[in-house]
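Engineer: with the input below, show me the fold.
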Amino acid sequence: MGHSGIEGAIAVVTGAGQGIGRAVARALAEEGAVVAALDLDPDRARATAADLAAEGRTAAAYGCDVRDPAAVEDAVDAVERDLGPVAHAVNVAGVLRTGPVVAAADADWAELFAVNATGVFHVSRAAARRMVPRGTGTITTVASNAAGVPRADMAGYAASKAAAAMFTKSLGLELAPHGIRCNVVSPGSTDTPMQRGLWSSADGAARAVAGTPEKFRTGIPLGRIGDPEDVAAAVAFLVSPAARHITMHDLYVDGGATLRA
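Structural biologist: Okay, the predicted model is just below:
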């Protein structure tokens, strides 16, 4: 068990089947939370929960499409019925579509917003509705440093993440009187399946570290690409009582890549 003050608390993590979501699920479980691993792919969710159970943690898996408000309500109901009251909700589920705007497909734009922005709305609303009467809880959204700095060929993604970040901060203002904290964690280039899908060559990580001036993209001053665990550690801090006086904050975990513009 951890000693972060979240032992036994129920934590819902979306996108928990892989990448940052999986790392967040593990980090919270290691701090003693009971993790509800949600993922569009129920098999991936079950794999995450099974791995945590094998390590002596308490976890359960739920298939859930965050694009569907009824599915989200059903999943959160199931979590509260099976495990108990949700104390922490972490929005990690996300999709990436890239390319120039002039060539962008309507379906790609719609999908970016359906998952990255509307999905965050659905999950956060469901969590908030249950947390408000209890007067406690945290909601944390994993956005992107692209939400704060323009990115060529990532306009839709950046816009959807900016929407999610501002939604989460605004929600934090509404929920502050109820003792509920809402924060954002904004990763930069992080070694995940989503990131690897961007790399067109074996030196993808090196190129991310070096930056691409022709795309107006700064490199990573700390000289390394992030690990999912780096992002998960930031989430675990913001969820914990150590961050009890922090809300509406956006914590960049990007090795300095945005120069915090």
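
Engineer: only C-alpha atoms from now on, for both contacts and neighbour counts.
Structural biologist: Noted.

Engineer: please list all residues in contact with residue 182.
Structural biologist: Residues near residue 182 by CA atoms under 8 Å, 6 or more residues apart in numbering: 138-141, 168-169, 171-172, 175, 247-249.

Engineer: name the element it belongs to?
Structural biologist: Element membership for residue 182, per DSSP states H and E: strand 180-187.

Engineer: so how far is that strand from its chain's centroid?
Structural biologist: 9 Å (CA atoms, centre = their mean, to the nearest Å).

Engineer: list the buried residues of that strand.
Structural biologist: Across strand 180-187, burial judged by 16 or more other CA atoms under 10 Å covers 180-187.

Engineer: from those residues, which two are the most distant?
Structural biologist: Greatest spacing in the buried residues of strand 180-187, by CA to CA: 180 and 187 (22.9 Å).

Engineer: how far off strand 180-187 does the longest helix belonging to the chain point, in degrees?
Structural biologist: If you go by DSSP state H, the chain has its longest helix at helix 155-175. Inter-element angle recorded for helix 155-175 and strand 180-187: 160 degrees (by axes from the mean of the first three to the mean of the last three CA atoms, to 10 degrees).

Engineer: helix 155-175 packs against which elements?
Structural biologist: helix 106-113, helix 119-134, strand 137-142, strand 180-187 (3 or more CA pairs under 8 Å, 6 or more residues apart in numbering; DSSP states H and E).

Engineer: another sequence for comparison is provided below:
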Amino acid sequence: MELHGRVAWVTGAAGGIGRAVVRRLAEDGARIAASDTDPVALEEVIAELPGAARHMAVELDVRDADAVESALDRVEAGLGPVDVAVNCAGILRTGPIAALTQETWEEVLRCNATGVFLVSRAVAGRMAARGGGSIVTVASNAAALPRMNMAAYAASKAASTIFTKCLGLELAATGVRCNVVAPGSVDTAMQHALWHGPDARQKVIDGDPATYRLGIPLRRLATPEDVAETVAFLASDRSRHITMQDIYVDGGQSLRA
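Structural biologist: Predicted structure coming up:
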């Protein structure tokens, strides 16, 4: 119960990773504010949690600055000051750059990068004034690895990664910590949407020379719970001396030094 008495606001809470993060933080005793664009799915997320009445669902499009500020006001009015903010909201659009439209580029950047900026900016000032807090951005190992047909997604995750680190530098003196979790291939609906053919799962594990994609040395896909465990660590006092870091949860896929 490391987060007992604390309030955690999670965006993208109805997605595979977001839902796992919500469950894990609730298990640690946090009161959860779960945000997503799907109100029905959000209610399902809250209903799954122990002590559901202690938590709240807040419908939100993270691309809307006014909506973000309003949502934060509702969270703090309903549950109390936010101690932990987790940026899980994100979308994936794929295709070669030659066919990438400006509209798609901007759609991905608005959600995956601007959304992180708006949510983090909203909570940062309040956390700083209270003298502490933890902001965790769920990015991707694609932020550092060129990927075929994923330019907009990779660029958005790179932007959210360096933004979170810059924010951590600016807030360090106030006691607010800002870190990044960078998953690789995770067994979620977003990952499955990329698969083609009966051997698609194994191809991800083995790697694909045709797309210059490395395999996974640990020989398995990550689960959403693998990512959630890392988020929970960064949200807790166990990581009290860790800030401006990006932790790769990718089974060694990135061969990162």
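
Engineer: what TM-score do we get after superposing?
Structural biologist: TM-score of the superposed chains, computed with TM-score structural alignment, normalised by the length of structure 2, equals 0.98; 256 aligned residues with a CA RMSD of 0.9 Å.

Engineer: now the buried residues of strand 180-187 of structure 1 in CSV, with distance to residue 46 of structure 1?
Structural biologist: Shown next, in CSV, are those (distance: CA to CA, whole Å):
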residue, distance to residue 46 of structure 1
180, 29
181, 29
182, 27
183, 27
184, 26
185, 25
186, 26
187, 25
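
Engineer: thinking again about what came up before, what span of structure 2 lines up against the longest helix of structure 1?
Structural biologist: Aligned by TM-score structural alignment, helix 155-175 of structure 1 falls on residues 151-171 of structure 2.

Engineer: report the distance from that stretch to the chain centre.
Structural biologist: 12 Å.

Engineer: mean per-residue distance, that stretch versus structure 1.
Structural biologist: For stretch 151-171 of structure 2, the mean distance to aligned residues of structure 1 following superposition is 0.3 Å (mean CA distance after the TM-score superposition for structure 1).

Engineer: okay, now residue 134 of structure 1: neighbour count?
Structural biologist: 14 (other CA atoms under 10 Å).

Engineer: map it onto structure 2.
Structural biologist: Taking TM-score structural alignment, residue 134 of structure 1 has residue 130 as its aligned residue in structure 2.

Engineer: how close does that match sit to residue 150 of structure 2?
Structural biologist: Per CA to CA, to the nearest Å, residue 130 of structure 2 is found 39 Å from residue 150 of structure 2.

Engineer: do the same with residue 97 of structure 2
Structural biologist: Residue 97 of structure 2 sits 8 Å away from residue 150 of structure 2, going by CA to CA.

Engineer: and these two? Which one has more around it.
Structural biologist: Remark: of residue 97 of structure 2 and residue 150, residue 150 carries more neighbours, 17 against 13, as counted by other CA under 10 Å.

Engineer: isn't the more buried one right next to residue 94, touching?
Structural biologist: Yes: counting by CA atoms under 8 Å, residue 94 is a contact partner of residue 150 of structure 2 at 5.2 Å.

Engineer: contacts for stretch 80-92 of structure 1 next, please.
Structural biologist: 9-16, 20-21, 34, 76, 79, 120, 123-124, 127, 130-131, 136-143, 239.

Engineer: excluding its backbone neighbours, what's nearest residue 251 of structure 1?
Structural biologist: The shortest distance from residue 251 of structure 1 to any residue other than its chain neighbours is 4.8 Å, reached at residue 185 (CA to CA, 6 or more residues apart in numbering).

Engineer: who's in contact with that neighbour?
Structural biologist: Applying CA under 8 Å, 6+ apart, the residues near residue 185 of structure 1 are 140-144, 231, 234-235, 250-253.

Engineer: make JSON lines out of those and add neighbour count and distance to residue 212 of structure 1.
Structural biologist: Converted to JSON lines, the contacts of residue 185 of structure 1 look like this (neighbours: other CA atoms under 10 Å; distance: CA to CA, whole Å):
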{"residue": "140", "neighbour count": "30", "distance to residue 212 of structure 1": "30"}
{"residue": "141", "neighbour count": "28", "distance to residue 212 of structure 1": "27"}
{"residue": "142", "neighbour count": "30", "distance to residue 212 of structure 1": "24"}
{"residue": "143", "neighbour count": "33", "distance to residue 212 of structure 1": "22"}
{"residue": "144", "neighbour count": "26", "distance to residue 212 of structure 1": "18"}
{"residue": "231", "neighbour count": "25", "distance to residue 212 of structure 1": "23"}
{"residue": "234", "neighbour count": "20", "distance to residue 212 of structure 1": "27"}
{"residue": "235", "neighbour count": "22", "distance to residue 212 of structure 1": "29"}
{"residue": "250", "neighbour count": "23", "distance to residue 212 of structure 1": "25"}
{"residue": "251", "neighbour count": "20", "distance to residue 212 of structure 1": "24"}
{"residue": "252", "neighbour count": "22", "distance to residue 212 of structure 1": "20"}
{"residue": "253", "neighbour count": "23", "distance to residue 212 of structure 1": "19"}
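
Engineer: go through the residues you listed and name the one nearest residue 69 of structure 1.
Structural biologist: Among the contacts of residue 185 of structure 1, residue 141 lies closest to residue 69 of structure 1 (CA to CA), at 17.3 Å.

Engineer: right, and that closest one touches residue 119 too?
Structural biologist: No: judged on CA under 8 Å, residue 141 of structure 1 makes no contact with residue 119 at a distance of 10.7 Å.

Engineer: map residue 92 of structure 2 across to structure 1 for me.
Structural biologist: Checking TM-score structural alignment: residue 92 of structure 2 goes with residue 96.

Engineer: can you tell me how far the nearest residue to its match once chain neighbours are set aside is from residue 74 of structure 1?
Structural biologist: Counting by CA to CA, 6+ apart, residue 157 is the residue found nearest to residue 96 of structure 1 once chain neighbours are left out, at 6.2 Å. From residue 157 of structure 1 across to residue 74 of structure 1, the span is 27 Å (CA to CA).

Engineer: kindly report the same for residue 21 of structure 1.
Structural biologist: 20 Å.

Engineer: who has more neighbours out of these two?
Structural biologist: residue 21 (29 against 14).

Engineer: next helix or strand past the helix or strand harbouring that one?
Structural biologist: Here residue 21 of structure 1 sits within helix 19-30, counting by DSSP H and E. For helix 19-30 of structure 1, the following helix or strand on the C-terminal side (DSSP H and E) is strand 34-39.
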